[in-house]
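Student: Here is my input; please provide its structure:
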Amino acid sequence: MPEKRWSYKSVPNPQVVNDLAQSLNIDKALASMLVQRQITGFDEARDFFRPKLEHLHDPFLMADMEKAVERLIDAIDNGEKIMIYGDYDVDGTTAVALVYGFLSTFYANLEYYNPDRYEEGYGVSVQGIEWAAEQGVSLVICLDCGIKAQDKVALAKDKFNIDFIICDHHEPDETLPNAVAVLDPKRKDCLYPYKELTGNGVGFKLLQAYCSRSEISVEELYEFLDLCVVSIGSDIVPITGENRVLAYFGLKKLNENPRIGLKALKEVAGFTASMTIENVVFVLGPRINAAGRIKHAKAAVKLLLSNNYDEALEFAHEIQKHNIERRGHDSRITEEALAMIEGDEWLANTAKSTVLYREDWHKGVIGIVASRCIEKYYRPTIILTKSHEKAAGSARSVAGFDLYTAIEKCAGLLEQFGGHTHAAGMTIPIENINAFRLAFDEVVSKTITNEQLTPVITVDLKIKLGEISSKFYRIMNQMAPFGPENMQPVFVSENLTLKYAPRVMKEKHLRLELFEEETGAILTAIGFGMVEEHFERLNSTKYFNVAYQIDENNFNNKTTLQLMLKDIKY
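Tutor: As a prediction, the model looks like this:
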């Protein structure tokens, strides 16, 4: 991994910072961070620090929402069988649990369906449509997929007279599926003011609109907000605007009164603290995902819909087993992938991208393996494995590089693909892999910058250690929930020295007592995995700069502030 680059956010206008600091009675460093987040006045700050569910947008601002709600009302009034169809990842499974769970509180003629990752692949499948027809389904609500399912939606209508309402958040093609309604804020003709909802979030908006047209209180829908926050955290979408409101109240529900399935999952994971977005990403998300990666996503939906705690614990233990198995695959395949890179002169030293294929790799973990490879070789990465006589691939990008556009330029070698700027999936004929590897690397080489090939730490502000206080931390923490586009702040402090010699914890972690001569401040700092890179240098260097986040340490009923190191420069 090359040396990290520290990228400082732009310094806000001092007058705007001063005015905001005075109106909020906070210090300038905190005011600067708010201005960096486009919060420049008292009212904006109030809404940011005190989100309200009334801040959610009118769902009827979304293109096709009127049609979607009319069709759903007709289906329920006429007793039609409705199928809730969702992707097999966290966003898809939580979306199915949200829509099915909410509708089932007052309507019984429902089914739900998640495709098999290995037998059916991503998105709307022919098998899913045929199964719906066998069950007598006449309306499918499709969640977190479907925006590119033109042929499948046409098949459902023409052959089986099944209507579709699509709730998706992926980039659409020029031509939309011929569904009753296509709800996707990323539609070019959609004037909805917030574009970054998850698939679950679009499903939530459909139900919000339904509540406003029916006799059902929207308060009943808010009981499902813990599912919304799990999708928001796990799908790595911006924690801004409407997502921030949903995440804020979703975390409140998750911590105070979570649904039984999530409570069981937290227990099985051994997690007892208050949950943050980061905990959702690293504790709940991987376990829910493991169901679809290792066996079938239906197990995750059953868990999320469970109303019996003992039953939920059984499901949670089953999912935990899948997660342990997933970790084993992840670890082994990552080792094999890194060995392939290291054993190939061109890949290791010349290429600006990584494209690897082995037919026996587990399809359920190749996306995770792509991310692991990026940790060591920081560049756009695609991991491929054999699936139904084709190669199925999962792609991950680096900060600032548009992966989707790069793949699109190689579309002639692919059978199908889809995704976002930072992550994508694809199917490719096995005989095209080498040609694709070269073509993709050529596109990446021409468009990626040296900066994008260097891991970056985005720094909010330079501050003195002496500025850090309990009040500073308390106000900063009210900027949570933290996540993309509202990340937990990173600070830099310069010209620090050590009060005592560095200590090693568990052979690879550093514990430092940082001393700032100018202010006399002393703070403990923890550097996970930093011993190999920094122990010797710290012993032989007097002054250095650190990039860090501020955290709390609770030990023996005593709470103190500590720094979590991101990097050290000498």
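Student: Please count neighbours and contacts with C-alpha atoms only from this point.
Tutor: Noted.
Student: quick one: contacts for the nearest residue to residue 177 once chain neighbours are set aside?
Tutor: In this structure, residue 177 finds its nearest non-sequential neighbour in residue 150, 4.1 Å apart by CA to CA, 6 or more residues apart in numbering. Neighbouring residues of residue 150 by CA atoms under 8 Å, 6 or more residues apart in numbering: 176, 177, 178.
Student: What's the PyMOL line that selects buried ones from the residues you listed?
Tutor: Selection of the buried residues among these in PyMOL, burial being defined by 16 or more other CA atoms under 10 Å:
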select buried, resi 177+178
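Student: Closest one to residue 262 out of the contacts of residue 150, please.
Tutor: Top of the list for closeness to residue 262, among those and by CA to CA, is residue 177 at 34.3 Å.
Student: if we can go back for a sec, just the ones in strands from the contacts of residue 150, please.
Tutor: In strands, defined here by DSSP state E, there are no members of the contacts of residue 150.
Student: Just give the number of residues close to residue 59.
Tutor: 19 (other CA atoms under 10 Å).
Student: can you pull the contacts of it?
Tutor: Going by CA under 8 Å, 6+ apart, the list of residues near residue 59 reads 65, 205, 206, 208, 209.
Student: pretty sure the first one is touching residue 181, no?
Tutor: Yes. Proximity of residue 65 to residue 181 meets the contact threshold set by CA atoms under 8 Å, at 7.1 Å.
Student: Please give the structure of this sequence too, so both can be compared:
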Amino acid sequence: MRWIIKPIPEKQQVIHLQEVLGVDAIIATLLVQRGINTFEEAKAFFRPSLEDLHDPYLMKDMDKAVARIEKAIINNENILVYGDYDVDGTTAVSLVASYLKTYYPQVATYIPDRYAEGYGVSYQGIDYAHDNDISLIIALDCGIKAIDKIAYAQEKGVDFIICDHHRPGKELPKAVAVLDPKREDCSYPYDELSGCGVGFKLIQAIGKNRNQTIEDFIPYLDLVATSIAADIVPITGENRVLAYHGLQLINSKPRIGIKVFTKALKKTKLSITDVVFQIAPRINAAGRIKHGNHAVSLLTELDYNTAVDFAVDIDNYNTERKALDKQITKEALDQIEANQEEDNFTTVVFKKDWHKGVIGIVASRLTETYYRPTLVFTQSGDKLAASARSVRGFDVYEALDKCSEHIEQFGGHKYAAGLTLLPEQYEAFKTKFEQVVRDNIDKKLLTPELVVDASLDLNQITPKFYRLLKQLGPFGPQNPNPVFISDNLQDTGHGKCVGEDQTHLRFTVKQQNSNQYVGIGFGLGDKLPIISNKNPFKAAYHLDENEWQGNVSLQLMVKDIK
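Tutor: Next comes the predicted model:
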């Protein structure tokens, strides 16, 4: 790993914050690094307020969207809430449908089948609407590129409202309203909302029209926070406010469908990391293994016992997903080694019977192993479908755009995308993608980067320090969990490899005259020789609480050792 130490901020700014906030130099430094320089900015950061949310009507086409929904209600039309099969899509559908049903019964939900229909708006979904006398579809977390499908819906007499957060193409679909803060002609102040976040702005706008206040929308924030965590969107601005209050709801009074999972975790307080690694994969597993409808059924269920039954099914899907993930990752790694592609700038692998529901996870695993832009392909009908993942600092969406002559369809973000192509284009695409990345990537991006916030002596770690540190959360992109380095560390002699396959490292560490702390380094088992024989070493880590049998202690979550 390349350790990148953040520049030390200007001393006067740090001293000023120390004085006005009554915090130590490390906390003040972390705040200045995050662009917080005044008491007012710090107050807004530490106490995110729902009053700071933007007026939803600042979003382009919001007035048209609300007017069309109100017209549908007046005319007794059937409404279909349609969304993608991942966490962002299923939470968005659950949010908009459950809100509309509080005052209008003629609302149905639709999640496309990952295997029969593929990503986004489908012809089957439009036919379903037409056959069931549905004249308005609200599409969430998808639709921004569905130009042909929206035209097909128009022919069938079905109107569309699109709520998306992916990058638009050169042309927008001819829907009644297109809500997407990434539209070039949209002046909405914040453009990093999740798909569920855009859905939240829609119900907020409908509510404003009906004289509801922001307090009426708090019960939906557990869904928004889950989508923000799962979709890895920046936790800044409006997302930070929504995630902060959504986490409070998850920890106090979540909807039944989330409560059945949080109860099983046996933790007194969940963090955004718990949502990312414990709740989101379970919700995702429904669409990966069976059908996204199962996730929507769970998240909208009002009876606890029924929700428990749904949750048991979803847990089983998640267990199956983990087994597939492990098997396919091994097969992909074997394929790379067999083809001697370790020196490539990209990883592109394909096997026709790989499970389409887990290729995105496998792409992430391969990126962790080889640290380069990665595509994992499988057969999907008469085409090949792939999930793409990138490395920090490289835009895989733009790279795919440069290969578009070989691609049937693609969409996504800077670091994650999906695409389909014809089988006969696979080899040509693979060659072109390697060339595009080779020509455009800064070579240093192919070595993992670890951004370090500050140096810390172990004796600076106190309960008060950790309490303040936690208040910098929720953590995520553009507001990461602070990484510290400590030098002249020494293992007390208990360092060992742990885990089923002995790939993790666990040790007890101290500095001269300091308290001892347990350090856990996932995937760092090969670093054991560095810390052995009481050799001095330095570690990069972030602080975390370990909760075991009712006891809570601070530990170092070690990212790297030198």
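Student: Next, the TM-score between them, please.
Tutor: Between these two chains, after superposing, the TM-score reads 0.97 (TM-score structural alignment, normalised by the length of structure 2); 560 aligned residues with a CA RMSD of 1.5 Å.
Student: Aligned to the residue nearest to residue 177 of structure 1, what sits in structure 2?
Tutor: For residue 150 of structure 1, the aligned residue in structure 2 is residue 147 (criterion: TM-score structural alignment).
Student: Spell out, range by range, the strands that occur in the stretch 151-300 of structure 1.
Tutor: 163-167, 181-183 (DSSP state E, counting those that start in this stretch).
Student: Spatially, what comes nearest to residue 463 of structure 1 if we skip its sequence neighbours?
Tutor: residue 493 (5.6 Å).
Student: measure the aligned partner of the one you found in structure 2 to residue 460 of structure 2 for me?
Tutor: Using TM-score structural alignment to pair residues, one finds that residue 493 of structure 1 aligns to residue 486 in structure 2. Here the criterion is CA to CA, to the nearest Å. By it, residue 486 of structure 2 lies 11 Å from residue 460 of structure 2.
Student: ok, those two, which is more surrounded?
Tutor: Per other CA under 10 Å, whichever of residue 486 of structure 2 and residue 460 has more neighbours is residue 486, with 17 against 14.
Student: tally of neighbours for the aligned residue in structure 1 for residue 463 of structure 2?
Tutor: Residue 463 of structure 2 maps onto residue 470 in structure 1 when the alignment is built from TM-score structural alignment. The burial metric for residue 470 of structure 1, expressed as a neighbour count using other CA under 10 Å, is 12.
Student: can you check residue 287 of structure 2 too?
Tutor: Neighbour count of residue 287 of structure 2, defined by other CA under 10 Å: 26.
Student: Equivalent analysis for residue 533 of structure 1, please.
Tutor: As a burial measure, the neighbour count of residue 533 of structure 1 was computed by other CA under 10 Å and equals 11.
Student: how about it, what's its partner in structure 2?
Tutor: Residue 533 of structure 1 maps onto residue 526 of structure 2 when the alignment is built from TM-score structural alignment.
Student: That match is in contact with residue 502, isn't it?
Tutor: No. No contact is recorded between residue 526 of structure 2 and residue 502 when judged using CA under 8 Å, the distance being 9.3 Å.
Student: What ranges does the stretch 451-562 of structure 2 have for its strands?
Tutor: Listed in chain order (using DSSP E, counting those that start in this stretch), the strands of the stretch 451-562 of structure 2 are 454-455, 484-491, 496-498, 504-510, 517-521, 537-548, 551-561.
Student: any idea how far the first one is from the chain center?
Tutor: Shown here is strand 454-455 of structure 2, whose average C-alpha point lies 27 Å from the average C-alpha point of the whole chain (CA atoms, centre = their mean, to the nearest Å).
Student: And for stretch 100-118 of structure 1?
Tutor: Centroid displacement of stretch 100-118 of structure 1 relative to its chain, using CA atoms, centre = their mean, is 23 Å.
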